[in-house]
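Asker: Next comes the sequence, and after it the predicted model I'd like to discuss.
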Amino acid sequence: MVPLVLLASLVVTIDLRSIDAALSARVVRGIEAETAAVWRPYGVDIRWVGGRDRPAVVDVELTAFVERSALPPPASARLFALGAVRLHVDLQTHEPIWISYQAVAALLDGRPSDRRMMATRFQEFADIEMGRALGRVLAHEVGHVILGAPFHRPAGLMRARFSADELGAPDRRPFLLTNVDVARLRSRPNSEPRASNPEPRTPNPDRISARGPS
């Protein structure tokens, strides 16, 4: 699962928006930096739009909403639904990605006190962790779209469940693509239809989730 740089770059624009989630500038910067960092080793160039100039050439256009409320829960009460995106039969998305601020915050807050001490004492540290965690959830949902993959893998970025420690820690290794997904990304034609819709829509049940504190 060592990152392999693609021969050609794939340009993905994301219009990041917030619904009832008062995101600090630090959290927004963290989301943007982490999402881009997860995909950069694979030749995927994440560009952020929304009041900014759009690049001249774009392969995939996405809209992502961070909302305060929780997403529809998974079957298990001990799981948090962190994000969602709907893929259609053609494996494209014409609806926004959804990320739940509340679910990610609850997951991070549920860690043992020794592992959340810095976030409890220092708001700047808490914002850095939150931005990192939200960025990783967003990177996973972006993966469903650009890989054309409505399914999950047993390991790596595209697995179905993340732990609180994995989401909050600086270590990015748990969020690498598997070799199978790298090959899938390499085979993706850059001429696929654009994917964007700025209007909020109800997310589907295919979600990334995370196990709650034990």
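Answerer: Yep, it's here.
Asker: going forward, measure contacts between C-alpha atoms and count neighbours the same way
Answerer: Noted.
Asker: This protein: strands as residue ranges?
Answerer: The residue ranges that make up the strands of the chain, judged by DSSP state E, are 10-19, 44-49, 60-67, 79-84, 97-100, 161-162, 207-211.
Asker: now the second one and strand 60-67, what's the angle there?
Answerer: By that I understand strand 44-49. For strand 44-49 against strand 60-67, the angle between stretch directions is 60 degrees (axes from the mean of the first three to the mean of the last three CA atoms, to 10 degrees).
Asker: Next: the first one.
Answerer: Using the same axes, to 10 degrees, the direction of strand 10-19 lies 20 degrees away from that of strand 60-67.
Asker: hmm, back to that, put together JSON lines for the strands of the chain, with mean neighbour count on each row.
Answerer: Formatted as JSON lines, those follow (neighbours: other CA atoms under 10 Å):
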{"stretch": "strand 10-19", "mean neighbour count": "19"}
{"stretch": "strand 44-49", "mean neighbour count": "19"}
{"stretch": "strand 60-67", "mean neighbour count": "22"}
{"stretch": "strand 79-84", "mean neighbour count": "26"}
{"stretch": "strand 97-100", "mean neighbour count": "27"}
{"stretch": "strand 161-162", "mean neighbour count": "22"}
{"stretch": "strand 207-211", "mean neighbour count": "22"}
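Asker: take a look at this one as well, against the first:
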Amino acid sequence: MGFGVSHGSYMNFFRRTLIAIEGVYGNLISWPVDQERVQAIKTGFEWPPSPTHTSTHRLPNVIGALDGKNVVIESPRVHAEHWRDRKGNFAMKLTAVCDDKYSAYPLSNNIIVPYPTTETNGNSPEAIAKRRFNKVHSSARMSIERAFGLLSSRWRFISKHVYVIDIKDICLVITAACILHNFCINIDDPGFPFEQRDLELNEEDENEDRTWDPVRTRRDELNRWFSSQ
């Protein structure tokens, strides 16, 4: 190691810095509880994202858009094959929720997912309504896709490779990156331009877990509300 610093000392300083970032600024990743803030987020998701967007139909009572991103990592020392993603890379899944302005929040269990394509095929009124719902859902989800794009453009390793072996250290690195990203947003630090490859669009789940019947019921209620508007 250069500058007369051993690898052990470097890793010690590295971990202490990451832990300090989370300890001091960890509250920058939090679920919104202030009612004024909650209402502002709901309004942001209900109205068109830009003046050029003509659609006025967006999901009601949404306070977060959720998605996941695979962060490529080194081969873990233990059970390495358990970390393979569908592209064959060793990867850790980063799951995040953001508001309508792309700030990150932790995962919640109140999630509405799109209808699988097996339920949207055909020209029946039900299939047409579900396709329309998915289109609106996709519009709302663009917030989290853009959030990941901005995160990746600020911290390029998010879209490339994390050269760290220890799984706990990798978690600390990703968490610190998200915290510092929110810190930069809060101080109006200019965002970095990002390219299409920074957006990771997930494939729809064709085999929904049937244990999520209450979630599907809520989704159907939202779809009926949307169809009545």
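Answerer: Looks like it came in fine. It should be emphasised that the depicted structure is a prediction, and the values quoted were computed from it without experimental measurement.
Asker: TM-score, when you put one on top of the other?
Answerer: Overlay of the two chains. TM-score (TM-score structural alignment, normalised by the length of the first structure): 0.33; 117 aligned residues with a CA RMSD of 5.4 Å.
Asker: Format the strands of the first structure as JSON lines; extra columns: distance to residue 182 of the first structure.
Answerer: Putting these into JSON lines (distance: least, CA to CA, whole Å) gives the following:
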{"stretch": "strand 10-19", "distance to residue 182 of the first structure": "13"}
{"stretch": "strand 44-49", "distance to residue 182 of the first structure": "11"}
{"stretch": "strand 60-67", "distance to residue 182 of the first structure": "18"}
{"stretch": "strand 79-84", "distance to residue 182 of the first structure": "22"}
{"stretch": "strand 97-100", "distance to residue 182 of the first structure": "22"}
{"stretch": "strand 161-162", "distance to residue 182 of the first structure": "20"}
{"stretch": "strand 207-211", "distance to residue 182 of the first structure": "20"}
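Asker: Of the ones you listed, give the one that comes closest to residue 34 of the first structure.
Answerer: strand 44-49 (10.3 Å; CA to CA).
Asker: what helices or strands is the closest one leaning on?
Answerer: strand 10-19, helix 25-39 (3 or more CA pairs under 8 Å, 6 or more residues apart in numbering; DSSP states H and E).
Asker: Can you check which helix is longest in the second structure?
Answerer: Across the second structure, the helix with the greatest residue count (assigned by DSSP state H) is helix 125-154.
Asker: Give the buried residues for that helix.
Answerer: Neighbour-count burial for helix 125-154 of the second structure, counted by 16 or more other CA atoms under 10 Å, picks out 127, 129-134, 136-154.
Asker: Residue 14 of the second structure: neighbour count?
Answerer: In terms of burial, residue 14 of the second structure registers 14 neighbours under the definition other CA atoms under 10 Å.
Asker: Distance-wise, check it relative to residue 135 of the second structure.
Answerer: 44 Å (CA to CA, to the nearest Å).
Asker: Could you do residue 142 of the second structure as well?
Answerer: Following CA to CA, the distance that separates residue 142 of the second structure from residue 135 of the second structure is 11 Å.
Asker: do residue 218 of the second structure as well
Answerer: When CA to CA is applied, the distance between residue 218 of the second structure and residue 135 of the second structure equals 17 Å.
Asker: Residue 18 of the second structure too?
Answerer: If you measure residue 18 of the second structure against residue 135 of the second structure using CA to CA, the figure is 39 Å.
Asker: again with residue 71 of the second structure
Answerer: Counting by CA to CA, the gap from residue 71 of the second structure to residue 135 of the second structure is 27 Å.
Asker: Could you list the buried residues of the longest helix that the first structure contains?
Answerer: Under DSSP H, the helix in the first structure containing the largest number of residues is helix 123-146. Judged by neighbour count using 16+ other CA under 10 Å, the buried positions of helix 123-146 of the first structure are 125-146.
Asker: how about the helices in the second structure?
Answerer: Under DSSP H, the second structure gives helices at 7-25, 35-46, 125-154, 167-186, 213-228.
Asker: tell me the angle the third one makes with helix 167-186.
Answerer: Inter-element angle recorded for helix 125-154 of the second structure and helix 167-186: 90 degrees (by the same axes, to 10 degrees).
Asker: now helix 125-154 of the second structure and helix 213-228, what's the angle there?
Answerer: Computed by the same axes, to 10 degrees, the angle separating helix 125-154 of the second structure from helix 213-228 equals 100 degrees.
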